[in-house]
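K.L.:
I'd like to go over a predicted model; first the sequence, then the structure.
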Amino acid sequence: MWHDLVVVQIPIVEKILRTVAVYALILVLFRLAGKRGLAGLNTFDMVVVFLLSNVVQNAIIGNDNSLLGGTIGAVTLIVVNSGVTRWLARDPRAARLLEGTPTTVVRDGRLVPGALRELALRPSELEHAIRLQNGDDVSDVARARLEPDGQLLVTLKAAEQSATRGDVEELRQRLESIERLLATLTEQQGGQGRR
């Protein structure tokens, strides 16, 4: 029993190469699937992710069921992913190549023709994202775009945006200055009436 836990049953280099190859394959598949696949995982997407992990499991572990073999595979995945993430953070060209570029879906309150269809994005998903970001409908949106990581970013038209704390603080300061001015005018009028 202990032997099966700690003895790696395939060469360690093969284990690492298998893990890196499967990582690269999954990266390419997700890149080809597009941004929409990352935008919001629905039930079907979750089924695919669960099945995908099961399908590639044997490609990573091979004929090795040892604890040490699994540990080597897990560490390899983490190291490779960390390296790729750092590379993408430093190299904008690599980020464009591997992640893609944002796609504008709404401009000046109107849908960009064909953008939703190209991304396989349903209008209800776009409407939901707009409501989550305090808009009522597409006409409230200055610009909306689907980022390479699958996030739908919505910029509301200036008139449709909610007040910020800074806006409220500015109004409070203006009201205080108006109150001071009114108090000064009232004192001046009171002083003139006594003459």
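P.N.:
Everything's here; your move. Owing to the predicted nature of the structure, the values given are computational and were not obtained by experimental measurement.
K.L.:
can we go C-alpha only for contacts and neighbour counts from here?
P.N.:
Fine.
K.L.:
now the residue most central in space within the chain, nearest residue through space, not along the chain?
P.N.:
The centroid of the chain falls nearest to residue 151 when counting by Cα atoms, centre = their mean (3.8 Å). Excluding the flanking residues, the one nearest residue 151 by Cα to Cα, 6 or more residues apart in numbering is residue 39, at 5.5 Å.
K.L.:
number of nearby residues for residue 19?
P.N.:
Residue 19 has 24 neighbouring residues, counting by other Cα atoms under 10 Å.
K.L.:
so the residue nearest to the centre of the chain makes contact with residue 36?
P.N.:
No - Residue 151 is not in contact with residue 36 according to Cα atoms under 8 Å; the separation is 9.0 Å.
K.L.:
what about versus this one:
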Amino acid sequence: MSDALFQSFGGIARMILFATMAYVSVVLILRISGKRTLATLNAFDMIVTVALGSTLASAILSRSTPLTEALAAFVTLVALQWIVAWGSVRFRTVARIVRSEPALLVRNGDVLHGALTRERITERELETVVRQSGARTLDNTSAVILETDGSFSVVAREGSDEGSDYAKAGLR
């Protein structure tokens, strides 16, 4: 039981040194790779971001993984993300494979039930999104769009006193 709480000061020192070196290395890698690496514009981006975090956590906490191997894994994920993003900008086929399209869920206050069904969103969830945006009711919305990253954009109707012209709600 005592090993679960404390093993040695050497282990703590190793963890601090390893975490610091990993942190500095990851910051440098991310600065070199550019802002897009951590953007969550679509599901693929989110998966890569989670994988990068998992790789970093495993590298810091695992005594059996050398820092160079962990950084090699991190660089590989960043490079793959860069290649896929580069390919999706240049080739329509790649873009179709890795990107989803935004889905219009509400038009001029009218719920598009077919779109809700395709996107597996309930009307109750949709109403929650609208309330969180400040528009309060579907009648106050010009559009509700399920974005490619899983967030919702709520566009208030012109002249509506409710909400703003554009509000983001974070239901995923």
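P.N.:
Noted; the coordinates are in hand. If you're wondering where the values come from, they're calculated on a predicted model, not measured in any experiment.
K.L.:
contact partners for residue 36 of structure 1?
P.N.:
119-121, 150 (Cα atoms under 8 Å, 6 or more residues apart in numbering).
K.L.:
which SSE is residue 118 of structure 2 in?
P.N.:
helix 113-119 (DSSP states H and E).
K.L.:
which part of structure 1 matches that helix?
P.N.:
Alignment of helix 113-119 of structure 2 against structure 1: residues 113-119, by TM-score structural alignment.
K.L.:
list the buried residues of the matching stretch.
P.N.:
Neighbour counts using 16 or more other Cα atoms under 10 Å place 115-116, 119 of stretch 113-119 of structure 1 among the buried residues.
K.L.:
do the same with stretch 49-63 of structure 2
P.N.:
Residues of stretch 49-63 of structure 2 classed as buried: 49, 52, 55-56, 59-60 (neighbour count, 16+ other Cα under 10 Å).
K.L.:
and these as JSON lines, adding distance to residue 24 of structure 2 and secondary structure?
P.N.:
Converted to JSON lines, the buried residues of stretch 49-63 of structure 2 look like this (distance: Cα to Cα, whole Å; DSSP: H, G, I helix; E, B strand; the rest coil):
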{"residue": "49", "distance to residue 24 of structure 2": "17", "secondary structure": "helix"}
{"residue": "52", "distance to residue 24 of structure 2": "15", "secondary structure": "helix"}
{"residue": "55", "distance to residue 24 of structure 2": "15", "secondary structure": "helix"}
{"residue": "56", "distance to residue 24 of structure 2": "12", "secondary structure": "helix"}
{"residue": "59", "distance to residue 24 of structure 2": "13", "secondary structure": "helix"}
{"residue": "60", "distance to residue 24 of structure 2": "12", "secondary structure": "helix"}
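K.L.:
in JSON lines: the residues you listed, plus distance to residue 80 of structure 2.
P.N.:
JSON lines is the format used below for these (distance: Cα to Cα, whole Å):
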{"residue": "49", "distance to residue 80 of structure 2": "12"}
{"residue": "52", "distance to residue 80 of structure 2": "11"}
{"residue": "55", "distance to residue 80 of structure 2": "14"}
{"residue": "56", "distance to residue 80 of structure 2": "16"}
{"residue": "59", "distance to residue 80 of structure 2": "19"}
{"residue": "60", "distance to residue 80 of structure 2": "22"}
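K.L.:
with respect to residue 104 of structure 2, which of those is nearest?
P.N.:
residue 49 (26.1 Å; Cα to Cα).
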